[in-house]
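Enquirer: Prediction below, plus the sequence it came from.
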Amino acid sequence: MPNTLAMHLGILYLGGTIGCSGSPLTPLAAEIFLPCLKTIIAEEISRPLLSDAEAESINATQTSWHFYSGEIKDSSALVPEDWADILAMLLHPDQHHIKHWIILHGTDTLAFTAAFLETALQGTDLNVVVTGSQLPLLNPVALTLDRASDALGNLKTAYQILKNAQSHTQGWVCVAFHQQSWAADTVQKIHTQELTAFSGQKEEAHGSQISVHNNRPYLTNHTNFESLKKQLSAINIQIYYASPLPSHTLAEQLEHILTSGVEAVILMAYGLGNFPDDLRIHRALLAAEQRGVMVIITTQVPFGGVETRYAAGNWLSACGVLSAKILPLPAIFAKLAWLLITEANFIERRKKWLALTA
């Protein structure tokens, strides 16, 4: 019987650098990594973070840790159906008493997963922190804590966020990395090697930087996650990166993508959302809208988002192209994926997108 006085905290290990060892670096199997992680948490996080007053009143502050694993992989191998497996774990009936989760994820696609969870878990009471590390948690020989790694610091940050928020009932998802945290749908990876690997926008809510779930939940522990997995495996989203080619070449490339059976296309434009203006591109985009293809305009620039102040980008809305505004690429992809599996037609998807970016 779960201890109702404790904060029940689940750790879901999915691989990634934080669990890597060897040369070349490869994620350790859960049966090797999780026992080491349990020892480190007991020695470095559970008791050391308790004040004297908290230690005297342990029932009020005690954390009951629960350890799980999904499919262990390098996160560059992530596919959308993996998200269904993560959701199934978080919402499994056997875990109904666990409202606080730390997800250990590889950094390559961490922002994609976090943004998808933020969207999919709308309306639930789960508090989720997604984190990882740029360096492995463990010494490769002894499999003990490597104190030169950023992994322990990221774990402590994630735990502190959950500990501070445990009295709040509304659920949320955030990303924690290098002593910072951000709303899950604002995060993007910005460096391949530095410990400041991510950036995002901070939202003040419940004293933490989080995205709050306010809506009625779409998912429950009765959801058919196998069906969800099948739907996610079938989504077709493509990304087109604008480059300084002749307009007829761009038009040919776009026509090919837009008529390939794709369900959504993300146009990565220049600057504030500027894209070469060509009659053939107009026609291709209008035809795609008639076929129910979602086309979203964003920018190749990491920060600032898109606007329509320049004529070079203003024309796109007349061709049915929707703005991503300030959303980074991982959030655009994740939100499109969710709309494709939850809304049956183009009109509803378009309406929901406008609401998401309002």
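Expert: Now that the structure is in, tell me what you want to look at. Here the structure is a predicted model, which means the values were calculated and not measured. Numbering: from 1, shown residues only.
Enquirer: alpha carbons only for contacts and neighbour counts from here, please
Expert: Noted.
Enquirer: Remind me which helix or strand the residue most central in space within the chain belongs to.
Expert: Nearest to the centroid of the C-alpha atoms of the chain, with distances taken as CA atoms, centre = their mean, sits Ala114, at 1.7 Å. Element membership of Ala114 [criterion: DSSP states H and E] is helix 110-120.
Enquirer: now swap in Val128 and tell me
Expert: When elements are assigned from DSSP H and E, Val128 belongs to strand 127-131.
Enquirer: could you give the angle of whichever helix or strand comes after that strand to strand 127-131?
Expert: Moving toward the C-terminus from strand 127-131, the first helix or strand encountered (DSSP H and E) is helix 151-165. Using axes from the mean of the first three to the mean of the last three CA atoms, to 10 degrees, the interaxial angle of helix 151-165 with respect to strand 127-131 works out to 170 degrees.
Enquirer: counting contacts, what elements does helix 151-165 pack onto?
Expert: strand 100-104, strand 127-131, strand 172-177 (3 or more CA pairs under 8 Å, 6 or more residues apart in numbering; DSSP states H and E).
Enquirer: hey, where'd the strands end up in the stretch 151-300 of the chain?
Expert: Using DSSP state E, counting those that start in this stretch, the strands of the stretch 151-300 of the chain run over 172-177, 180-183, 188-189, 198-199, 204-205, 208-209, 211-212, 237-241, 264-269, 294-299.
Enquirer: Report the angle between the last one and strand 237-241.
Expert: Here strand 294-299 runs at 40 degrees with respect to strand 237-241, directions being taken by the same axes, to 10 degrees.
Enquirer: quick one: contacts of strand 294-299?
Expert: Surrounding strand 294-299, the residues in contact under the criterion CA atoms under 8 Å, 6 or more residues apart in numbering are 263-273, 285, 288-289, 305-306, 320-325, 327-329, 346, 350.
Enquirer: what comes up buried for that strand?
Expert: The neighbour-count criterion (16 or more other CA atoms under 10 Å) identifies 294-299 as the buried residues of strand 294-299.
Enquirer: And the next helix or strand past it?
Expert: From strand 294-299, the next helix or strand downstream (DSSP H and E) is helix 311-314.
Enquirer: Pull out the buried positions in that next one.
Expert: Of all the residues in helix 311-314, those buried under the rule 16+ other CA under 10 Å are Gly313.
Enquirer: Got another one to weigh against that:
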Amino acid sequence: MQQILLIATGGTIACRETAQGLAPVLDGAALLQELPALRAWCTVSVCDLLRLDSTDLTAGDRMQIARTVWENRARYDGFVIAHGTDTLSYTAALLHHVLREIDKPVILTGSMLPMGAPGSDAPRNLLDACRTAVSGRAGVFAVLHGKVIEGCRVIKRHSSEMDAFLSAGTPPAAAINPDGTLTWQAPPQPPGTPSLVQQIDPHVLLVKLIPDLAPSFFQALHGYPHVIIETFGAGGVPARLEDAVRGLIRSGTRVYITSQCTEGGADLHKYEVGRRAEKMGAVSLGLRTTEDALAAVMCGEL
């Protein structure tokens, strides 16, 4: 029987109503009590790592999750991470980059309603995550609402609907059928040599470009290590901001360009305004999601 490690971190899936609103109070054992069927096809151990609203998770917390997976990798066949949905996409992307060439399934899941609440999606999502964890498909994935999404492609599109997540740029890697089997759409990644990124640089700032942003804004960022600018359409820097962004780059800041569009990405070769941005030293992030770009920059890949 396959051995799975459930890493509990809090989130809505672990919430109960308190005088101050929903707060994560359930531990991993309490979550598993709602899934007696699991005992028939896998053995699940619990690591109560954190008990936080995912809004409160830091890069240090995410690295703690990554290290927990890495340090237990030889003991378990797969990992399930119970996580809040608000920043699940950020954690999935960072784990994708930090757990390089991971040779075990690492599955993140959460829910839009707490475990035990009427109509909650928590039992289904947690059960589906465990099913995916015993599938043998190595890599980092998110499992939500019957979809298996690659860690670097997860986007939360809705703040309250049950079907809140999508796979950016490509269809989900797999669908979970009503009988619990998985239909994989994406081929498995070729095996590599697993490694753990030991250190990351969380000093990455995301700036959303708006039509009337003052050029003086960029002066406050001079010397900051990394700045990602979410630009319009295929990407580019407005002419009235070019001197300001050029000055930012000359100060030693690495500037990246992404698109505010959820599909299509940045293409700095398409328009003159994009080519001017590239000429001044801005780096296109192409088809990467914002979460994936942040993670790649933090890991020193860009």
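Expert: Cool, the structure landed. It should be emphasised that the depicted structure is a prediction, and the values quoted were computed from it without experimental measurement.
Enquirer: that older thread, include distance to Ala337 of structure 1 when you put the strands of the stretch 151-300 of structure 1 into JSON lines, please.
Expert: Rendered in JSON lines, the data for the strands of the stretch 151-300 of structure 1 read as follows (distance: least, CA to CA, whole Å):
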{"stretch": "strand 172-177", "distance to Ala337 of structure 1": "18"}
{"stretch": "strand 180-183", "distance to Ala337 of structure 1": "19"}
{"stretch": "strand 188-189", "distance to Ala337 of structure 1": "17"}
{"stretch": "strand 198-199", "distance to Ala337 of structure 1": "22"}
{"stretch": "strand 204-205", "distance to Ala337 of structure 1": "26"}
{"stretch": "strand 208-209", "distance to Ala337 of structure 1": "24"}
{"stretch": "strand 211-212", "distance to Ala337 of structure 1": "18"}
{"stretch": "strand 237-241", "distance to Ala337 of structure 1": "8"}
{"stretch": "strand 264-269", "distance to Ala337 of structure 1": "9"}
{"stretch": "strand 294-299", "distance to Ala337 of structure 1": "11"}
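Enquirer: right, and these - which one's nearest Asp85 of structure 1?
Expert: Taking CA to CA, strand 172-177 is the member of the strands of the stretch 151-300 of structure 1 nearest to Asp85 of structure 1, at 17.0 Å.
Enquirer: Superpose on structure 2 and give me the mean offset of that closest one.
Expert: Overlaying structure 2 shows strand 172-177 of structure 1 at a mean distance of 0.8 Å from the equivalent residues (mean CA distance after the TM-score superposition for structure 1).
Enquirer: give me every residue that touches the residue nearest to the centre of structure 1.
Expert: In this structure, Ala114 of structure 1 makes contact with 130, 173-175, 184-185, judged by CA under 8 Å, 6+ apart.
Enquirer: and which of these is nearest to Gly16 of structure 1?
Expert: Proximity of the contacts of Ala114 of structure 1 to Gly16 of structure 1 (CA to CA) peaks at Val130, which lies at 12.2 Å.
Enquirer: show me what contacts the corresponding residue of structure 1 for Arg276 of structure 2?
Expert: By TM-score structural alignment, Arg276 of structure 2 lines up with Trp315 in structure 1. With contacts defined as CA under 8 Å, 6+ apart, Trp315 of structure 1 is in contact with Asp277.
Enquirer: how much space between Trp315 of structure 1 and Leu322 of structure 1?
Expert: 11 Å (CA to CA, to the nearest Å).
Enquirer: Determine which stretch of the strands of the stretch 151-300 of structure 1 is the most buried.
Expert: Among the strands of the stretch 151-300 of structure 1, ranked by average contacts under mean count of other CA atoms under 10 Å, first place goes to strand 172-177 (a mean of 29).
Enquirer: what stretch of structure 2 lies opposite it in the alignment?
Expert: Using TM-score structural alignment, strand 172-177 of structure 1 lines up with residues 139-144 of structure 2.
Enquirer: Now do the matching stretch: everything it contacts.
Expert: The list of residues contacting stretch 139-144 of structure 2 from outside it, by CA under 8 Å, 6+ apart, reads 92, 95-96, 101-111, 125, 128-129, 132, 148-151, 154, 163, 165.
Enquirer: secondary structure element for the counterpart of Leu90 of structure 1 in structure 2?
Expert: With TM-score structural alignment defining the correspondence, Leu90 of structure 1 maps onto Val69 in structure 2. Secondary-structure assignment from DSSP H and E places Val69 of structure 2 in helix 59-71.
Enquirer: Report the distance from that helix to the chain centre.
Expert: For helix 59-71 of structure 2, the distance from its own C-alpha centre to the chain's C-alpha centre is 14 Å (CA atoms, centre = their mean, to the nearest Å).
Enquirer: in the superposed pair, what's the mean gap between that helix and structure 1?
Expert: Mean deviation of helix 59-71 of structure 2 relative to structure 1 after superposition (mean CA distance after the TM-score superposition for structure 1): 1.3 Å.
Enquirer: ok, how many other residues are close to the closest residue to Asp185 of structure 1 other than its chain neighbours?
Expert: Counting by CA to CA, 6 or more residues apart in numbering, Ala115 is the residue found nearest to Asp185 of structure 1 once chain neighbours are left out, at 4.5 Å. Each residue near Ala115 of structure 1 was counted by other CA atoms under 10 Å, and the total is 29.
Enquirer: I figured Glu278 of structure 2 was touching Tyr271, is that so?
Expert: No - under the criterion of CA atoms under 8 Å, Glu278 of structure 2 is not in contact with Tyr271, lying 10.9 Å apart.
Enquirer: more crowded one of these two?
Expert: Set Glu278 of structure 2 next to Tyr271 and count neighbours by other CA under 10 Å: Glu278 wins out with 21 against 12.
Enquirer: The residue nearest to Asp185 of structure 1: what's it in contact with?
Expert: The neighbours of Ala115 of structure 1, taking CA under 8 Å, 6+ apart as the test, are 184-187, 330-331, 334-335.
Enquirer: any chance of those in TSV, plus neighbour count and distance to Leu250 of structure 1?
Expert: What follows is the contacts of Ala115 of structure 1, written out as TSV (neighbours: other CA atoms under 10 Å; distance: CA to CA, whole Å):
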residue	neighbour count	distance to Leu250 of structure 1
Ala184	34	33
Asp185	30	30
Thr186	25	29
Val187	27	29
Pro330	23	24
Ala331	25	25
Ala334	23	26
Lys335	23	26
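Enquirer: Map those residues onto structure 2 and name those still in contact.
Expert: Contacts conserved in structure 2 for the contacts of Ala115 of structure 1, counting by both residues aligned by TM-score structural alignment, their matches' CA atoms under 8 Å: 184-187, 330-331, 334.
Enquirer: Restricted to helices, list these.
Expert: Using DSSP state H, the members of the kept ones among the contacts of Ala115 of structure 1 that fall in helices are 330-331, 334.
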